[in-house]
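> need a structure here:
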Amino acid sequence: MASSSQASRAVPNLAFRRLRGQRSPGEFAAAVRKAAREIGEQVSCDARYIGRVEAGEIRCPNYAYERVFLHMFPGLALGDLGFTAREQVRGGARCRPREQAHEQALDTRAFGFAATTHTGTDSDEESDVLRRAFMTSGTATAAAASLGLSSMAVPSQGRRRVGEPEVKAVEEAVRRIRLLDDRHGADGLYRRAAQPLRAAYALLDAGIAARRSTTDRLHSGAGELAISVGWLAHDSGRFDDARSHYAEALATARVAGDAALEAHAFCNTSFLARDTGRPREAVRSAQAGLRAAEHLSSPRLLALLSLREAGGWAGLGDRAGCEQALTRAHTYFDRGARAGAGAGAGAVDPEWMSFFGEPELESLQAQCWATLGDWPRAIRHARRAATLQDRRFTRNLALYRAELATDLAHGGTPDEAASAAEAALDVLDGVQSARIQALLSSTARTLRGHRGVRGVGAFLRRYEEVRV
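A predicted model of the protein is given here:
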């Protein structure tokens, strides 16, 4: 929502209002979503977004909306639609606080582009980076170039020597995928991210490295890339693809003797098994991950694997086993994070675990109690997850609010459930996650019998608008 100072300077977009014509904001939003589907875009446009545009709160749309609007009104430019030129929005008076601008610059450099500080109020730069990073012509070479992996292209004849540039490119691709997932969710990323993964494994198959350490890093990087792509498949509901990618990472770990990669692969395999109704496999995979991780000196990794095991026990209906695993998880978690050499030799948490803080700890506990049907406990932990989550991590913020809404709906408080679900919708634009959509769908189904309760009808109407 725009601040009061921003709202006071907003100039209504009368041109856009005229283009809407006699249609209601909700009807116009539905037309925007239909136009998006026609060109392969996905936007969560609703009446509230249209209202913000017409009020002048959105001075320039993000790149996805820009393409949709220009498709809807061929021959018109952004200025004809009442929007301000993008370069003026970037350089105008409405700047983010210095620390947010610094964060944006770091994010941009992380994708391999020049650091251009974004000063508008919308995530247009991030959306543009997402598309530039992953929109490819369908070849492994083009995908590699889009992610800074052009040096990974493998020649058709002979073998090539793999060096530091190729290894760094693989490692950087993993970081970029994780950062984009934090901001946008998995649905729009998966197929594009799978292409550089093929390029990375082509290097393993066709390349030789001058040093054993380079070979080890390439195996580790390719395995982490497989897990990252597997997670995108997992979060977007492509479970068979996810299982294949996780198995590929596990095989790579075994070949390379990489215990850290093995623990990560088992961690994600356990999560997938729980999500696909195989709780016993979830327990076994988590326990295998714990064995792989026992000498890695990362209590936080052991905590997460214990939480995965707890989720499996909950799926089996074993409350005692679940509680024991949760107690162990808390013991490990309370030992703190290990973020550098100062923590002791080898005592560094894996880079991929940056998402695992107190909000995720609370969320995973909530999931266990929800599976066991203990709604008061599930609600308590889910509420803490949603409250503690940093607003910069849009995907998880939407996820935790959606989980809270589902738990509240099942726990018999439909008014609070509707409020939490509306809060999830507030941050969902630009986030594409089948997991979050499934949670909101479940909440809507549960609340349909409570339309007379305050706030429920408004949420259901808004949800139906976005879903169309």
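
> going by C-alpha atoms from here, please, whenever you check contacts or count neighbours.
Noted.

> in this structure, mark out all the strands, start to finish.
Assigned by DSSP state E, the chain shows strands spanning 160-162, 207-209.

> mind checking how far the first one is from the chain centre?
When you say that, I think you mean strand 160-162. 34 Å (CA atoms, centre = their mean, to the nearest Å).

> list of residues touching that strand?
154, 203, 206-210, 214 (CA atoms under 8 Å, 6 or more residues apart in numbering).

> one more time with 7 Å
207-210 (CA atoms under 7 Å, 6 or more residues apart in numbering).

> with the last one instead?
Among residues not part of strand 207-209, those counted as contacts by CA under 7 Å, 6+ apart are 159-163, 215.

> make TSV out of those residues and add neighbour count and distance to Ala263.
As requested, the contacts of strand 207-209 are exported to TSV (neighbours: other CA atoms under 10 Å; distance: CA to CA, whole Å):
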residue	neighbour count	distance to Ala263
Arg159	13	32
Arg160	13	31
Arg161	11	29
Val162	22	26
Gly163	17	26
Thr215	19	20
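
> to Asp240, which of the strands of the chain lies closest?
Evaluated with CA to CA, the strands of the chain place strand 207-209 nearest to Asp240, the distance being 29.0 Å.

> Gly223 versus the closest residue to Arg451 other than its chain neighbours, what's the distance?
Among residues not flanking Arg451 along the chain, Gly457 sits closest, at 4.9 Å (CA to CA, 6 or more residues apart in numbering). Distance of Gly457 to Gly223, computed by CA to CA, to the nearest Å: 47 Å.

> what about those two, which has more around it?
Between Gly457 and Gly223, counted using other CA atoms under 10 Å, Gly223 has the larger neighbour count: 32 against 17.

> list the contacts for the closest residue to that one other than its chain neighbours?
In space, and not counting its chain neighbours, Gly223 is closest to Ala249: 4.4 Å by CA to CA, 6+ apart. Neighbour list for Ala249: 223-224, 226-227, 265 [criterion: CA under 7 Å, 6+ apart].

> would you do the same for the sequence below? I want to compare the two.
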Amino acid sequence: MASSTVTSAQPERPPRPNLAFRRLRGKRSPAEFAAAVRRAAREIGERVSCDARYVGRVEAGEIRCPNYAYERVFLHMFPGRTLTDLGFAPRSSVRGRQARATVESRGAGEPYDTYDTHDVGDTQDVGDTQDLEDLQDLYETHDNNEESDVLRRAFMTSGATVAAASLGPLGLALDAAAAGRPTRRAGTGEAGALEEAVRRIRLLDDRHGADGLYRRAAAPLRTAYALLDAGASRQATADRLYTGAGELAISVGWLAHDSGRFDDARSHYAEALATARMNGDAGLEAHAFCNMAFLARDAGRPREAVRAAQAAQRAARPLGSHRLMSLLALREAGGWAGLADRVGCEQALVRAQTFYGRGPSDTDPEWMSFYGEAELEGLEAQCWSTLGDWPRAARHARRAADLQDPHFTRNLALYSAELADDLARGGHPDEAAGAGMRVLDLLGEVQSSRIHTMLAGTTRVLLPHRRSSGVSAFLDRHAALPRPA
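A predicted model of the protein is given here:
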């Protein structure tokens, strides 16, 4: 490997606080301002995972120039202003772009492959041009020279496609470990790249579903744990790495879960739980148990689902997030439904609604950005469906689909598939076929084995009603679908 590809350590330059951005925040807390940023993003069809920490990094000057998605949101929030007016540096002055051009000029024999957005081998999973642009921008938001180089190498190392690169952070550390060389102690650059990788996986899953993404997710997870083995320069950085590695394990586990690889998902969730307990991280522990409860329900182990959800609630109680407690109560309700315990299910659903009604708070975890009224309705629909109350399940599934932000394509397809199945089993074949058609319209953007499995079940229920023109059209179109790999 050419030594020129490894940047030597440079003296840290203290960032200059972004006072202009701080003035624009006004009297709002960082969390309140982050919520306003997320709302503004939804208004223009963007999806950003802005939280109080991100706002703090901007105001501290750690982010000299935002990526393009954040740029569009900020300019929408403050019309008539430029990035410079908001206190940011011009994009052309940020070192990441210049360095990327240098990397891209290397030949195929150089150690870090260039992005090739025309490689069609696996690019269907990231079919949105905007995603490709945002993925390339991930490593352009950092000014610190060493951190910029770490992120740039990280996202270039994973291979030929931008989609693969998006799920291959921290590749330099992984390469070093694989070659038997000591991996250097991790710093804030690696921790930041790990956290951004988790956000990116969640965004891609929201837009496109898990199938295809899971194949690429193992490498960054191995890298994350290699960084933990290497240690960190500061305890605060070590804590971020433990949390980031655990959250990444959960995200990878969810990709396995949603694509039908239950044994793999169980292993990843257990890894996240062990990481949480080693670091005394109650939030990560609650998240791991939450997903374990969901997996147990889907895998036909309802009693385990109940116990995992209850364990998650015990871990989450001191965290003070009502929305988290609401979601965990729904996980418990799903387990009780699987046990055919209608009373236990209804009691858990009441708790879920009560907690949800107390509203959001600054203590809500970042990973819960998906959990809104639509998800609450969708999960309740699943409970009534499991209990065989098809009319009630259909009512909640219809509300979920109506409430869902269209930008969350996967969830919109999921709720519509749930509605189609509930209507079919409830004796409304024509309405079920209509809902199924809406799911088929979305499958060009979404790859999810869960949704394909649900649709396959719906078609079997609708087969006796093939004489209906609407049902026949749905069945024929479903039969023409390419089979998932």
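
> report the TM-score for the pair.
Remark: TM-score between the superposed chains equals 0.70 [TM-score structural alignment, normalised by the length of the first structure]; 352 aligned residues with a CA RMSD of 2.9 Å.

> if we can go back for a sec, buried ones among the contacts of strand 160-162 of the first structure?
Neighbour counting with 16 or more other CA atoms under 10 Å marks 207-209 as buried within the contacts of strand 160-162 of the first structure.

> a markdown table for those, including distance to Ser4 of the first structure?
Below are these laid out as a markdown table (distance: CA to CA, whole Å):
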| residue | distance to Ser4 of the first structure |
| --- | --- |
| Gly207 | 58 |
| Ile208 | 60 |
| Ala209 | 58 |
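
> and the helices in the stretch 301-450 of the first structure?
319-333, 358-371, 375-388, 394-410, 414-426, 434-447 (DSSP state H, counting those that start in this stretch).

> name the stretch among the ones you listed that sits most buried.
Among the helices of the stretch 301-450 of the first structure, the stretch with the highest mean neighbour count (mean count of other CA atoms under 10 Å) is helix 394-410, at a mean of 27.

> rewinding a little: and the strands of the first structure as CSV, adding distance to Arg335 of the first structure?
Putting the strands of the first structure into CSV (distance: least, CA to CA, whole Å) gives the following:
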stretch, distance to Arg335 of the first structure
strand 160-162, 39
strand 207-209, 38
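
> and the ones you listed: which comes nearest Gln389 of the first structure?
Closest approach to Gln389 of the first structure among the strands of the first structure (CA to CA): strand 160-162, 40.4 Å.

> in the first structure, what residue corresponds to Asp421 of the second structure?
Using TM-score structural alignment, the equivalent of Asp421 of the second structure in the first structure is Thr406.

> disregarding flanking residues, what is the spatial nearest neighbour of that match?
Thr406 of the first structure's closest residue in space is Thr443 (CA to CA, 6+ apart), at 4.9 Å.

> residue contacts, that neighbour?
Applying CA under 7 Å, 6+ apart, the residues contacting Thr443 of the first structure are 405-406, 409.

> aligned to it, what sits in the second structure?
That one, Thr443 of the first structure, aligns with Thr458 by TM-score structural alignment.

> hmm, back to that, and the residue nearest to Gly223 of the first structure, what's its match in the second structure?
By TM-score structural alignment, Ala249 of the first structure lines up with Ala272.

> quick one: that match from Glu104 of the second structure, how far?
Ala272 of the second structure is 36 Å from Glu104 of the second structure, where distance means CA to CA.

> what's the answer for Asp405 of the second structure, then?
37 Å.

> nearest residue to Gly457 of the second structure in space, please, no chain neighbours.
Closest residue to Gly457 of the second structure apart from its sequence neighbours, by CA to CA, 6+ apart: Asp421 at 7.5 Å.

> what do you get for Arg207 of the second structure?
Thr409 (5.2 Å).

> any idea what the one you found aligns with in the first structure?
With TM-score structural alignment as the criterion, Thr409 of the second structure lines up with Thr394 in the first structure.

> got the contact list for the aligned residue in the first structure for Met292 of the second structure?
Counting by TM-score structural alignment, Met292 of the second structure corresponds to Thr269 in the first structure. Going by CA under 7 Å, 6+ apart, Thr269 of the first structure touches 246, 285.

> returning to what we had before: in the second structure, what residue corresponds to the residue nearest to Arg451 of the first structure?
Counting by TM-score structural alignment, the partner of Gly457 of the first structure is Ser472.

> residues contacting stretch 354-361 of the first structure, please?
Counting by CA under 7 Å, 6+ apart, 384-385, 388-389 sit against stretch 354-361 of the first structure.

> 10 Å instead?
178, 182, 300-301, 303-304, 307, 326, 329-330, 333, 336-337, 339, 366, 381-390, 393, 396-397, 400 (CA atoms under 10 Å, 6 or more residues apart in numbering).
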